[in-house]
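*Asks:* Prediction below, plus the sequence it came from.
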Amino acid sequence: METAALAGLVLVVGIAVLLVVGAAISVAVGLSSVLAMFVVVGFDNGALTAAQQMFRGINSFALLAIPFFVLAGVIMSQGGIALQLINAGKVLVGRVPGSLPQTTVAANALFGAVSGSSIAAAAAVGTTMSPLAAKGGYDKNFSAAVNVASAPAGLLIPPSNLMIVYSLVSGTSVAALFMAGYLPGLLWALACSVVVYLYVRRRPELRETQRVGFRQGARVLLVALPSLMLIAVVIVGILAGFFTATESAAIAVFYSAIQAAIYRTIKLRDLPAILLEATKITAVVMFLIAASTIMGFVLSFSQIPELAAEAVFAFSENPVVILLLIATILLVIGAFMDATPAVLIFTPIFLPIVTSFGVDPIHFGIVMIFNLCIGTITPPVGTVLFVGANISGQPIEGIVRQLLPLLGALTICLIIVIFTPGLSLWLPGLFGLLP
């Protein structure tokens, strides 16, 4: 018992100290886990066991989906697909008051869903829509805040790499998670749209609309249809049993590459840079997963999940109170840690607690991802926030002030998702994906 306690202490303190001195999260997790492993099995066997755990962590067929979806996202980001989806967004919400920021919300939801990356969505959509919104008389900080707040919807609307990572850690079905994310993802986009509507309602000079004729709108949607069809190809193929989630990722690469070739938006000389970018992103994620596997071994040995469960049970035995408590903790964690490492680190700790109360792992996965998506737009470490600020050229402080109503609306949506499991479980149940 003393060895387990010492290993847990080395792990927790090591991660905290390394993060404070500015080490990368993957390095902090990996190095601290190896040091704790030395405590668990001794120095002689520690390095060998750590290497075995790292190999075991990434030796998974399901993980092949991550590099493929990353590559597909990079191809889409650099293939001009964002502009097609922005034009489609204009057609869909052009008659709604405040159509410029409403288009930003719609385009982010569409592009995020196609690319699976909130950062790519914020960068691609913000680059195009920020100048247009400024010309339309909108406050630049408000336009940037709308772009930042709406971009993470793509992490909930599949395909989503974050769902694949959660599936790996929790042992849940990727297909079920994909279907579970649709309604919460649409709720996220709707919340942003409502805040925009309330904003322009108090400013009559901003109630512009973009009336698009039927023929022009049909033409725009027809051009964007191949990009939107990627979502249908991936999801329908998985549900129909034509291919697995991993195979669907490879199909997404093939589909996006063919589309880029047809539209001639990517040249052969661009491929090395595209492949290098995808490799860099994939390497970071894979190393983090490998390092987190060592951490999982140490956590299991040191019984940290059991200790956390006992502490939570001592606080309350009400499932609703427990979910709200964990959601609050995750909101704080998300403000200081990127979403992927947070899923890898805290799923093994919190999942056993909530399942002991009868909470469905799929529902908890969506709650967790929704929490951490809010974290990506929250200072001080919100990655999407900083990307959006960089694209807009506006100071963080000004954007955050305009972001507060959007954060409030998204927090209300989080509470709705927590108290309404049907939002997450209805579609997976409808398609027979729940056990």
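*Replies:* On my side now, so go ahead.

*Asks:* CA atoms for contacts and neighbours, from now on please.
*Replies:* Noted.

*Asks:* mind listing the helices for the stretch 51-200 of the chain?
*Replies:* For the stretch 51-200 of the chain, the helices defined by DSSP state H, counting those that start in this stretch cover 65-78, 81-93, 99-115, 118-135, 140-150, 153-156, 161-170, 174-180, 182-201.

*Asks:* isn't residue 117 right up against residue 73?
*Replies:* Yes: between residue 117 and residue 73 a contact is recorded at 7.0 Å, counting by C-alpha atoms under 8 Å.

*Asks:* what's the overlap in contacts for those two?
*Replies:* Listed contacts common to residue 117 and residue 73 are nil; contacts here mean C-alpha atoms under 8 Å, 6 or more residues apart in numbering.

*Asks:* check contacts around the residue positioned nearest the centre of the chain.
*Replies:* Closest to where the C-alpha atoms of the chain average out (C-alpha atoms, centre = their mean) is residue 155, at 3.4 Å. By C-alpha under 8 Å, 6+ apart, the residues touching residue 155 are 112-113, 116-118, 161-162, 185, 369, 373.

*Asks:* one step back: just send the helices of the stretch 51-200 of the chain back as CSV, with distance to residue 333 too.
*Replies:* Supplementary listing: these in CSV, determined by distance: least, C-alpha to C-alpha, whole Å:
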stretch, distance to residue 333
helix 65-78, 24
helix 81-93, 31
helix 99-115, 23
helix 118-135, 18
helix 140-150, 18
helix 153-156, 17
helix 161-170, 16
helix 174-180, 22
helix 182-201, 20
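
*Asks:* okay, now the one to match up with it:
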Amino acid sequence: MILFLAAFILLLCISAPITVALGGCSLVYALFGGAAPITTLIQTTFGGLTSFPLLAIPLFMLAGNLMNEGGLTPDLVNFARNILGHIRGGLGHATILACALFAAISGAAVATAVAIGVVMLPAMKKAGYDEGTAAALTCTAACLGPIIPPSIPFIIYGVASNVSIAGLFVGGVLPGLVLAAALMGYMHLVATRHDYPRDPKKSGKEIFLTAAKALPALFMPVLIMGGILSGMFTPTEAAGVTVVYSAAMGAFYYRQLNLKNLPRVFLKSGLESGMVMLLIAMSEPFAWFIAADQIPQLIIDWISQVTTSPYAILFLINIFLLLLGIPLETAPALVIVTPILVPIGAAVGIDPIHLGIVVCLNLVLGLITPPVGAVLFAVCGVTGMTLDRLSRAIWPPFFVSLAVLGIVTYLPWLSTFLPRLVLGR
């Protein structure tokens, strides 16, 4: 195991891509560690991608890109702006609402940040918002993407832990709404302090017309969750239905999706989902070798000697995951830590759905933690802002999100109430 970890750390230190680091250390351990034959490495790498629920990942990514190309996203943004634009800091509030609405379709933080940021960041800058504050708010609001269902991290966690993905989807609703409300409270304080402008209040007729135009996009979350909860289709089938619905609306209702831009959509979706699936594939042998060396049991034994309090263990898990989320992407981190953390949680009576939401929220915050957060890089690409400036601006909304993490961690009913009510879990 020392050889295994040494190879992993060495590859990270020489700035090797995370896929190379994960696969490289597994290869070194298979060749020289004597833990398993090289065929085990091959089998676990490919075997990790054969789970049917993982098919939902590329499908939800494709649905998000079809939304952007088909013209659904701008209508979501306009709807959010018309509802909230008239209050103090309305553009900031509209950004949060737009991220929440887009999150209910895409399930990914980076996609949410780019899709909403392209529209809202120039508008906030033009209205006189501080560019750093606007960009930091967009980054943090994009974290709603993996928390409000459907969620790609929830799918990965569900596959790795054998926990109901539908239960995780339903369990993420209240934590996502709490995070959105907390960010709106933060935005209200900032807007009041800096006297940010507000849009003219829209009439009821204007709001109705905007809502009517955005109705196909607004109906999509209802289609996804309604179909899953009613038993009409599984989360994976829901992803397929979402793709067909997005394509149909973009082609026939908005008339912006055609045969010319479809290849671009497929190429972008293929590259994005390919990166995620490669990370998962390289993480599988890494997680297998950790389990083969009984690392989870060793950790459980060590923790049981220190404390048996679920509250203390959740605190230790939060600290561990916040640190782990800085260098590691969400997907490989979930594949690696889930087999370790689920037995620990089960040993002290932590609900697996509650644990999954806490784990995913922790790792999602890693996406906005300087200096290597993926969402930070995405928003820098949209705005042209330097990473150094955005890294300084991100801390206030980051700490707001950290406070929400504490609330979700120690109020487990936020994660378990709806699954028990709706699914009886």
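*Replies:* That came through, no problem. Everything numeric here is computed off the predicted structure, so don't read it as measured data.

*Asks:* quick one: which of the contacts of residue 155 of the first structure is most hemmed in?
*Replies:* The most crowded member of the contacts of residue 155 of the first structure, judged by other C-alpha atoms under 10 Å, is residue 112 (31 neighbours).

*Asks:* That residue pairs with which position in the second structure?
*Replies:* Under the alignment (TM-score structural alignment), residue 112 of the first structure maps onto residue 103 of the second structure.

*Asks:* now its match: how far from residue 179 of the second structure?
*Replies:* Separation of residue 103 of the second structure from residue 179 of the second structure (C-alpha to C-alpha, to the nearest Å): 13 Å.

*Asks:* Pull up the overlap in contacts between the two.
*Replies:* residue 144.

*Asks:* how about the residue nearest to the centre of the first structure, what's its partner in the second structure?
*Replies:* Per TM-score structural alignment, residue 155 of the first structure is aligned with residue 146.

*Asks:* To residue 17 of the first structure, which of the helices of the stretch 51-200 of the first structure lies closest?
*Replies:* helix 161-170 (25.2 Å; C-alpha to C-alpha).

*Asks:* Contacts for that closest one, please.
*Replies:* 62-63, 65-66, 69, 116, 155, 172-174, 177-178, 339-340, 343-344, 347-348, 351, 361, 365, 369.

*Asks:* could I get the contacts of residue 155 of the first structure as a markdown table with distance to residue 95 of the first structure?
*Replies:* Shown next, in a markdown table, are the contacts of residue 155 of the first structure (distance: C-alpha to C-alpha, whole Å):
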| residue | distance to residue 95 of the first structure |
| --- | --- |
| 112 | 23 |
| 113 | 23 |
| 116 | 28 |
| 117 | 28 |
| 118 | 26 |
| 161 | 34 |
| 162 | 34 |
| 185 | 22 |
| 369 | 32 |
| 373 | 29 |
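
*Asks:* who's in contact with residue 382 of the first structure?
*Replies:* 334-336, 338, 375-376.

*Asks:* so what's residue 342 of the second structure up against?
*Replies:* 161, 352, 355.

*Asks:* Just the buried subset of the residues you listed, please.
*Replies:* With neighbours counted by 16 or more other C-alpha atoms under 10 Å, the contacts of residue 342 of the second structure contain buried members at 161, 352, 355.

*Asks:* quick check, nearest of those residues to residue 97 of the second structure?
*Replies:* Of all these, residue 97 of the second structure sits closest to residue 355, with 26.0 Å by C-alpha to C-alpha.

*Asks:* per the alignment, that closest one corresponds to what in the first structure?
*Replies:* In the first structure, residue 355 of the second structure lands on residue 364 (TM-score structural alignment).

*Asks:* Show me what the helix or strand containing that match is in contact with.
*Replies:* Assigned by DSSP states H and E, residue 364 of the first structure belongs to helix 361-375. When contacts are defined by C-alpha under 8 Å, 6+ apart, helix 361-375 of the first structure is touched by residues 152-153, 155-156, 162-163, 166, 170, 172, 176-177, 180-181, 184, 327, 330-339, 342-343, 351, 354-355, 382, 407, 410-411, 414, 417-418, 421, 424-425.

*Asks:* same thing but 7 Å
*Replies:* 152, 166, 172, 177, 181, 327, 330-331, 334-335, 339, 355, 382, 414, 417-418, 421, 424-425 (C-alpha atoms under 7 Å, 6 or more residues apart in numbering).
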